[in-house]
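Chemist: Could you look at this predicted model? Sequence included:
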Amino acid sequence: MKELVTKWNSISLVKRIIAGLIIGIILGMVVPQFSVIGLLGQLFVGALKAVAPILVFFLVSGALCQHKEGKKTNMKTVVVLYLLGTFLAGTVAVIASFLFPVELTLTAGVEDVSAPSGVGEVLKTLFMNIVSNPIDAIANANYIGILSWAVLLGIALRKAGDGTKKAITDISDAISQCVRWIISCAPFGVMGLVFTTISEQGIDALLSYGHLILVLVGSMLFVALVVNPLITYIGIRKNPYPLVFKCLKDSGITAFFTRSSAANIPVNMNLCKELGLDKDTYSVSIPLGATINMGGAAVTISILALAATHTLGISVDFPTAIILCVLSAVSACGASGVAGGSLLLVPLACSLFGISNDLAMQVVGVGFIVGVIQDSCETALNSSTDVLYTAVAELSGRRKAQKQK
């Protein structure tokens, strides 16, 4: 049995998910009456629902409490670039969702959703969720409350002892490992989810996923090839594409296959060293970027959340869309550095529109179905921009210093 598990884990997760996808389609068409197969999808989504709240809490608080004061680095500029890039990526995704609206096939509960009456109600819900009891927030999967209390706790723990910080980091790492174990079961979950969709809705239901993939990947390509070069040019004031393409080639390609920003940290460290960047900066900015620089995650969160609103017939006005851009940027900063981490934060954005956690987790399930392509592209964008923004911050600082001389 141990040998079988070892062989299973040695196969690429992408290949296993593709296999699960194909098997789910075949079983849904051939034996649609075997509804027990769909239980695998329900178990997979249930496990994600259970681990997601506590993962977000410890991941965000653990990342913030590790910040050390007094170091003379370009970190302020790097953090500004991280947040700006993530916000712009979310904005691109929102615009793409309005231009090319996507509708999904959800299995239940659609009739129970009521749209918010306006931006006032949205803001009231948002602020009341922020001040929700932290224990209740975790128990009830109130992701906005979880995020707000995690940020406060992380900042408050900056002056805590190293032992306390290490304990929080160890808990965060342990929960992340649990997520990895759950995601390693994604092929079976995807098989169950696809089986349920095919057996209940038919093969035509999968056509919307092709549209979803095009919008997701197209938005990420626009960010990588238009938005990021524009930010780079403003910083270094010369042709940005040699630096952009080097980061995509040396960091993005490996991240595409590892599908983990955390796993790609050593690759990014070596690339920063090759570019001649300051070690005091990139030794902090690269691990930090694996947690808070999540442009690709902001794209995924925004597009899937708006796909849910389009599916449920919820009208989204411009002020609410702006709030979503900000919310997707903030929530993306809490995305886990493991494969599929951003999908666990989609319910946070969905809650902005009054969409229940159960329906939001069905959207997460759809995300895992398209995740073979989406998550690889997302991680490639996230990880490559860790190096890109670190380089832009330092090269921009050098340019300003030379001007002063």
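Modeler: Perfect, I can see it now.

Chemist: make it CA atoms for all contacts and neighbour counts henceforth
Modeler: Fine.

Chemist: max-length helix in the chain?
Modeler: For the chain, the longest helix by residue count, based on DSSP state H, is helix 371-404.

Chemist: Flag every buried residue along that one.
Modeler: 371-397 (16 or more other C-alpha atoms under 10 Å).

Chemist: What are the buried residues along stretch 260-271?
Modeler: Residues 260-265, 267-269, 271 are the ones in stretch 260-271 that count as buried (16+ other C-alpha under 10 Å).

Chemist: typo on my end, it should be stretch 114-121
Modeler: Residues of stretch 114-121 classed as buried: 116, 119 (neighbour count, 16+ other C-alpha under 10 Å).

Chemist: Likewise for stretch 308-320?
Modeler: 308-312, 314, 316, 320.

Chemist: Out of the residues you listed, the closest to Ile54 would be?
Modeler: For the buried residues of stretch 308-320, the closest approach to Ile54 (C-alpha to C-alpha) belongs to Ala308, at 23.9 Å.

Chemist: List the contacts of the closest one.
Modeler: Ala308 is in contact with 103-104, 350, 360, 363, counting by C-alpha atoms under 8 Å, 6 or more residues apart in numbering.

Chemist: Please apply the same query to Val215.
Modeler: 96-97, 100, 303.

Chemist: switch to 10 Å and redo it
Modeler: Val215 makes contacts with 93, 96-97, 99-102, 209, 221, 299-300, 303, as judged by C-alpha atoms under 10 Å, 6 or more residues apart in numbering.

Chemist: Comparison target, given below:
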Amino acid sequence: MDSTSRPSLFQRYMNGSLVLQIIIGIVCGIAIASFSPSAAQSAGLLGSLFVKALKAIAPLLVFVLVMASIANHKQNEQTFIKPVLVLYLIGTLLASLTAVMASFAFPTSLSLVTSDISQAAPKGVSEVLTTLLYNMVDNPVNALVNGNYIGILTWAVGLGLGLRHASEATKALLQNMADSVTTVVGFVIRLAPFGIFGLVANTIATTGFEALLGYSHLLTVLIGAMLVIALVTNPLLVFLATKKNPYPLVFKCLKESGITAFFTRSSAANIPVNMALCKRLKLDEDTYSVSIPLGATINMAGAAITITVLTLAAVNTLGISVDFPTAVLLSVIAAVSACGSSGVAGGSLLLIPLACSLFNIPNEVAMQVVAVGFIVGVLQDSAETALNSSTDVLFTAAACKRAAGK
């Protein structure tokens, strides 16, 4: 074969398996952290740049995608958004209930530590709801700058509805903008192996494996509950919706969406991956173009598990007696609160004091639990994002297949 027709090294990289490249990045990160910690900490710059790029482009992606999809929706075309939303709600509630049962079956105690975390945590359900309402009417530019996804979603829906009466040329321009932003995000995600290499190298060089070993029981309960949702509860919901073996679809979503979300740790940044998967699954485009960005904002089963498990761990540590009905109430509050936790660094963790207030746990103690959450966040946040993002595709596919009778 002529050498001029051979793909370049860059082309081979861009067309290669992202999962395999990420695994190579992890192995290289562990290796450099083991042999040269100073070099590993320097490599952390790659991880910081990768995370910053994701955080920068993700809000714009959600805004443009939702606005363009609603503006281009044909008046007489049916979508399956309602059943998707029902699945989102039921899935999040079941996730928090599963977390309650896991916490009762395997009670966890924490070595509470002092913390200098300065973020203000909500102290009541009314405060959470008020904050959500204020976030909805936030200045759209401010919402984009600060990653306020509730505000971004609200303005995108409003502008999308208004632009449904625009000219076809305007709608085509919006779609071209959406495609362009998606392409940029796709390129950033293709750089994930380098970013993950830097993140892994820096994390291990800075904290070592010992930082996680001390919280192994807590991590086991957290990740175990998420695995139950991913491999038992979600498949059951999909079976009830489609009346077919759900596991081929479940494993496909976990492999093609969950793995990349695990390493990018951003549901919003994983939207192009999910959209591409929905297209390969031949789902209804008018449905998934809305349900996927929407799911990245409100479908928060993993966050509900995190809030519930860490709160009940604090309760157990302090020796507070909790009956099952009270714990169920906690799970409902966790599910509702989790819907407003996206788009904020450690958003689900900062809602822990709200849940702790149910048991009259002082805010100072609750913030110590938040500090523990940040320590285990290296794995917890990755698993949480993988569950949330893969479930967005799974439930969208289930609703579309049910409606189509496939």
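Modeler: Ah, there it is. Predicted model only: the values in this text are computed from it and were never measured.

Chemist: Which of the buried residues of stretch 260-271 of structure 1 sits closest to Arg180 of structure 1?
Modeler: The closest of the buried residues of stretch 260-271 of structure 1 to Arg180 of structure 1 turns out to be Ser260 (C-alpha to C-alpha; 10.3 Å).

Chemist: returning to that earlier point: same list, the buried residues of stretch 308-320 of structure 1, but as CSV with secondary structure please.
Modeler: Below are these laid out as CSV (DSSP: H, G, I helix; E, B strand; the rest coil):
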residue, secondary structure
Ala308, helix
Thr309, helix
His310, helix
Thr311, helix
Leu312, helix
Ile314, coil
Val316, coil
Thr320, helix
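
Chemist: so Lys165 of structure 1 is in which element?
Modeler: helix 162-184 (DSSP states H and E).

Chemist: quick one: that helix aligns where in structure 2?
Modeler: Under TM-score structural alignment, helix 162-184 of structure 1 corresponds to residues 168-190 of structure 2.

Chemist: Okay, buried residues for the matching stretch please.
Modeler: So, applying 16+ other C-alpha under 10 Å, buried residues of stretch 168-190 of structure 2: 170-171, 174-175, 177-179, 181-182, 185-186, 188-190.

Chemist: Dump those to a markdown table, plus distance to Ile57 of structure 2.
Modeler: A markdown table is the format used below for the buried residues of stretch 168-190 of structure 2 (distance: C-alpha to C-alpha, whole Å):
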| residue | distance to Ile57 of structure 2 |
| --- | --- |
| Thr170 | 23 |
| Lys171 | 22 |
| Leu174 | 17 |
| Gln175 | 17 |
| Met177 | 13 |
| Ala178 | 12 |
| Asp179 | 13 |
| Val181 | 8 |
| Thr182 | 9 |
| Val185 | 7 |
| Gly186 | 11 |
| Val188 | 9 |
| Ile189 | 11 |
| Arg190 | 14 |
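
Chemist: Just flag the most distant two among the residues you listed.
Modeler: Greatest spatial distance in the buried residues of stretch 168-190 of structure 2: Thr170 and Arg190, 30.3 Å, computed using C-alpha to C-alpha.

Chemist: can you give me the helices for the stretch 151-300 of structure 2?
Modeler: In the stretch 151-300 of structure 2, the segments counted as helices under DSSP state H, counting those that start in this stretch are 168-190, 192-207, 210-213, 216-228, 234-242, 247-253, 259-264, 271-280, 285-298.

Chemist: From the contact counts, what lies against the shortest one?
Modeler: In this case it means helix 210-213 of structure 2. Judged by 3 or more C-alpha pairs under 10 Å, 6 or more residues apart in numbering; DSSP states H and E, the packing partners of helix 210-213 of structure 2 are helix 192-207, helix 216-228, helix 363-404.

Chemist: Indicate which one of the ones you listed is closest to Asp116 of structure 2.
Modeler: Taking these one by one with C-alpha to C-alpha, helix 363-404 is closest: 8.5 Å.

Chemist: so what's Glu256 of structure 2 closest to, chain neighbours aside?
Modeler: Excluding the flanking residues, the one nearest Glu256 of structure 2 by C-alpha to C-alpha, 6 or more residues apart in numbering is Leu277, at 7.2 Å.

Chemist: Pull the most distant pair out of the buried residues of stretch 308-320 of structure 1.
Modeler: In the buried residues of stretch 308-320 of structure 1, two members sit farther apart than any others by C-alpha to C-alpha. They are Thr311 and Thr320, at 17.2 Å.

Chemist: Many thanks, have a good one.
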